[in-house]
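Novice: following is a predicted model, sequence given first.
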Amino acid sequence: MKEVKKVSKKYIYFFGSFGGILFGYDIGVMTGALPFLQIDWNMHSAFWEGCITSSLMFGAIFGGMMAGHLSDKIGRKRMLSLSALIFIIGSLLSAIAPNNGYIYLTLVRVFLGLSVGAISATVPNYMSEMTPAKSRGRLSGINFTMIALGTLLSYVVDYFLQYLPASFAWRTMLGVAAVPALILFIGSLRLPGSPRFLINHNRIDEAREVISLVQPKDQIENEIKAIQNIKKAEDQTTNQTKLIKMFTGKYRYLVIAGVGVAAFQQFMGVNAIFYYIPLIVAKATGHAASSNLMWPVIEGAILLLASFLFLAIADKFKRRTLLILGGTGMGLSFILPAVINTLFTHVNPLITIFFLCIYVGFYGFTWAPLTWVIVGEIFPLAIRGKASGTASSFNWVGAFLVGLLFPIMTASMSQETVFAIFGVICLMAVAFIIFKVPETKGRTLEEIEKKYVKE
């Protein structure tokens, strides 16, 4: 038996969710880097703006799929270490892109996206499998706080580097991402494997030691027995883990719910704000995008504060209640500027930016953290890795399409109209929650599986 390293719960939850900082940093960094890339390469193509920005999300689609399969075989912990290594390499390669290397930078960011997608699929699984049911919402929500912190960190780095020469500025912005990736790699080496992964691979004694790190002693055997019972039932089933089987077999209700929430989170348009806020403000006010880097910092600060609000209320309100509230508030925040601009003339152009801040606030304490909480807890053990990878991939499909199409859409129609379209999608997401997503608050992972898996 391999000896489990003795580490504290705080260490486990900190480094277990630290991958969110990498996720968040690379979500936000292109927001500040893109205006300087435009200057340095004299880039005036909406197509290449969309390609370079969205290429990371394209890679993340496949990274999520890769993580789904690999994490079931090598474990969540090793998947985090591997993702950190890929991230380090991809960040450094981005920083040394040749001048006017549109194709090079696009391909490198696809490679980098493999890591981001893998992290987005693996961290929710690891955190949900390492936390007790009664506090899973709050502790799993730390993942998003890390994402928000990483996003804000990227915006602050962008802001302070804006006074450097354009070529040096964007290269430094992209290269600095290797620092948190190195921290994650070192920290992940001491993380224990998740108990459900260990039991699924018949490493019972190791699982017992890991559970003792995060659960009271009188709960250890009950936890092991519950996981073993689920594993035994799953071992008696036939080939149910193929993608088509997940959506049509006995797992379909939970798979559709989890994947649907993950997909809607991105199709609701949030990354149009996080990737392009300097360009959005520039179009609204007429000021140069490179002089609007304080706005991403403001949006990032709102996002981080909202994540703290979620940590305070996560286990006090039902998941569905918060998602319905958030989706409604986000939808109205997108639709109201279009209505106001239609009804009134000479409206201050910053009215749209004001409503975008409200949108980010609603997003930050509802859909942003809860998506990953639900992805981490809703899927049955036998397909958890693959289903989480699928959910992550669908999430990144949405991010890729929003990142690619937003500059093209705003080149042909007003920003208010584009955001109104996203607002309608937000309201569609609310309907999806009402009709298709079960309540999971306060239930163990095994209880969720037992209640909702349809034989």
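Specialist: Looks like it came in fine. Numbers count the residues shown, from 1 in each chain.

Novice: all contacts plus neighbour counts: C-alpha atoms, from now on.
Specialist: Noted.

Novice: centroid residue for the chain?
Specialist: Centroid-nearest residue in the chain: Ser120, 5.2 Å away (criterion: C-alpha atoms, centre = their mean).

Novice: got another, please set it beside the one above:
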Amino acid sequence: MKTSRRWLYLKLLFTTCSLATHQFIIGATLIFSGILFAKLREPSSTLTLTPEQASWIASVPNLVCPIGSVATGILADKIGRRKALHLTFIPLIISWGILGFFDTYKSIMIARTLLGYSEGTGAYVLLYITETSPTVYRPLFLALVLVVTGMGMLTISVLAIFYTWQTLSQMFCLMSLACAVLLFAVPEPPIWLRSKGLETEADRVEKWFGLDPLQKMPGCGVSTIASNATAARPPPLPPSSKWSVYTSRSVWKPALITLAFFVCQQGTGFYILLFYSVDVIRDCRVPVDGMTFNACLSVTRIVASVIYVMQYETKRRTLVVISSVGMCVGLSSAVGYLYAFDDVRDPPYQFLLTAAFLAYVFFAVLAMLPLPWSITGELFPMAVKGTMNGVIHSCGYELLFLATKIYPMMVMTLGIKLVWSIFAGFCLMSALFGAFVLPETKGKSLDEILTEFEPKKKAKIFP
């Protein structure tokens, strides 16, 4: 029994890490605009961007993300989680190739637009993991994806110190191709296969995982894969009720909650720091150059990701409160420093400003960065999970586009100190949201989670 469990965990680790290579590439795309802007400001650069052009380069991937997110969500329900995710490597490879061999504003915009299609599909990595991992260890495997994403950010940050942005793009084009090939070794989740009536193939995948459908898993009562498969095989919905599932409380209520969660996330300003890292440290007078600051952010994110992995047994609501309060303290310290030494040409203790921003990033990774993206894979009924993940994540990316597009205008209109004071206020609001609104999913099965959204007297759970 111990050997079979160990084999199962090794197979789950393999599938998780293989799928997470997608997020390794996406992690690099998230901070590429900051690296690009820093490179283009170097004296040897032959390309100059206006502030308007820079804002479009930074934000256009987020504008296109909903297309990729919704399309992949529909495909994930139709052809499978892994197959749908596999298709997203095509625009990734093409876009990195364009960046690697062309250096005009138009070519950069085309490449960033293609990148945006795939950037919005990371939800299906998380969806796959939620459908294959034991409930008790699900947060652990989800957290590993965050570590791999941070590794992608750190890798491109370190390489950027030695190579041009075009050489970096060529490297990640090859990496994307290698990751796409690796994904062929990953099977579809048994729960999805059984929901499509593919019983024989589902049995084959369970045997590949080294799991007997009747075998029990520690901490779950029954096998997660087997129990998920059982939950995926109720009688099919009649045609008239296929659309009515979207109006059920088990769909619209978690949809509103997750949308509010995304509003809180974007309001904290974390992604602003990623996309405009060079501009932020310049306006806030952080005494570190852009490349070094990006590397420090990436290292901080990886350290925080490892700690996040270690906290897989901690309740989600607790993590959100700790994360939000920590972000608020970090940002408030940075803003307070800016107000205190506003008129000082060479302010003292400048390392405190750097430390405040790094603390802000550290606490963001503990919950407010990963949870809005991952929790959508845990809250929706199986019949609409892929589609609703696409819809909600699309809304999240539109909010991200709005935040990144208007940030330069906000700084020009309100000033850097007031803008980041607003972000600090959103951090506090996020702590209240986590404490009183966010549902707890730690250690709960899909049936248990969905039951909480139904009226107490007549709970009806859609598959």
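Specialist: Cool, got the structure. Since the model is a prediction, treat every value here as computed from it, not as a measurement.

Novice: isn't the residue nearest to the centre of the first structure up against Ile21?
Specialist: No. Using C-alpha atoms under 8 Å as the test, Ser120 of the first structure is too far from Ile21 to be in contact (10.6 Å).

Novice: quick one on the thing from earlier: and the gap between the residue nearest to the centre of the first structure and Ala368 of the first structure?
Specialist: 12 Å (C-alpha to C-alpha, to the nearest Å).

Novice: again with Leu105 of the first structure
Specialist: Distance from Leu105 of the first structure to Ala368 of the first structure, by C-alpha to C-alpha: 28 Å.

Novice: which element follows the longest helix belonging to the second structure toward the C-terminus?
Specialist: Determined from DSSP state H, the single longest helix within the second structure is helix 2-40. Scanning forward in sequence from helix 2-40 of the second structure by DSSP states H and E, the next helix or strand is helix 51-78.

Novice: who are the packing partners of that next one?
Specialist: Packing contacts for helix 51-78 of the second structure, counted by 3 or more C-alpha pairs under 8 Å, 6 or more residues apart in numbering; DSSP states H and E, involve helix 2-40, helix 81-87, helix 105-119, helix 123-132, helix 385-414.

Novice: after superposition, how close is the helix or strand in which Leu259 of the second structure is found to the first structure?
Specialist: Secondary structure assignment for Leu259 of the second structure, by DSSP H and E: helix 249-267. On superposition with the first structure, the mean distance recorded for helix 249-267 of the second structure (mean C-alpha distance after the TM-score superposition for the first structure) is 2.9 Å.

Novice: contacts for that helix?
Specialist: Here helix 249-267 of the second structure makes contact (C-alpha atoms under 8 Å, 6 or more residues apart in numbering) with 245-246, 368-369, 372, 375-376, 379-381, 388, 392, 395-396, 399-400, 403, 422-423, 426-427, 429-430, 433, 437-438, 450-451, 453-454, 461-462.

Novice: taking those one by one, which sit in helices?
Specialist: Short answer: the contacts of helix 249-267 of the second structure in helices (DSSP H) are 372, 376, 379, 388, 392, 395-396, 399-400, 403, 422-423, 426-427, 429-430, 433, 450-451.

Novice: so how far is Gly415 of the second structure from the residue lying closest to Gly210 of the second structure once chain neighbours are set aside?
Specialist: Leaving aside its sequence neighbours, Gly210 of the second structure sits nearest to Leu8 (C-alpha to C-alpha, 6 or more residues apart in numbering; 5.6 Å). Separation of Leu8 of the second structure from Gly415 of the second structure (C-alpha to C-alpha): 54 Å.

Novice: ok, these two, which is more surrounded?
Specialist: Leu8 (20 against 13; other C-alpha atoms under 10 Å).

Novice: for the more buried one, give me its contacts.
Specialist: Neighbours of Leu8 of the second structure in contact, by C-alpha under 8 Å, 6+ apart: 209-211.

Novice: from the middle of its chain, how far away would the helix or strand that contains Asp279 of the second structure be?
Specialist: Of the helices and strands defined by DSSP H and E, Asp279 of the second structure is found in helix 277-283. Distance, stretch centre to chain centre, for helix 277-283 of the second structure: 23 Å (C-alpha atoms, centre = their mean, to the nearest Å).
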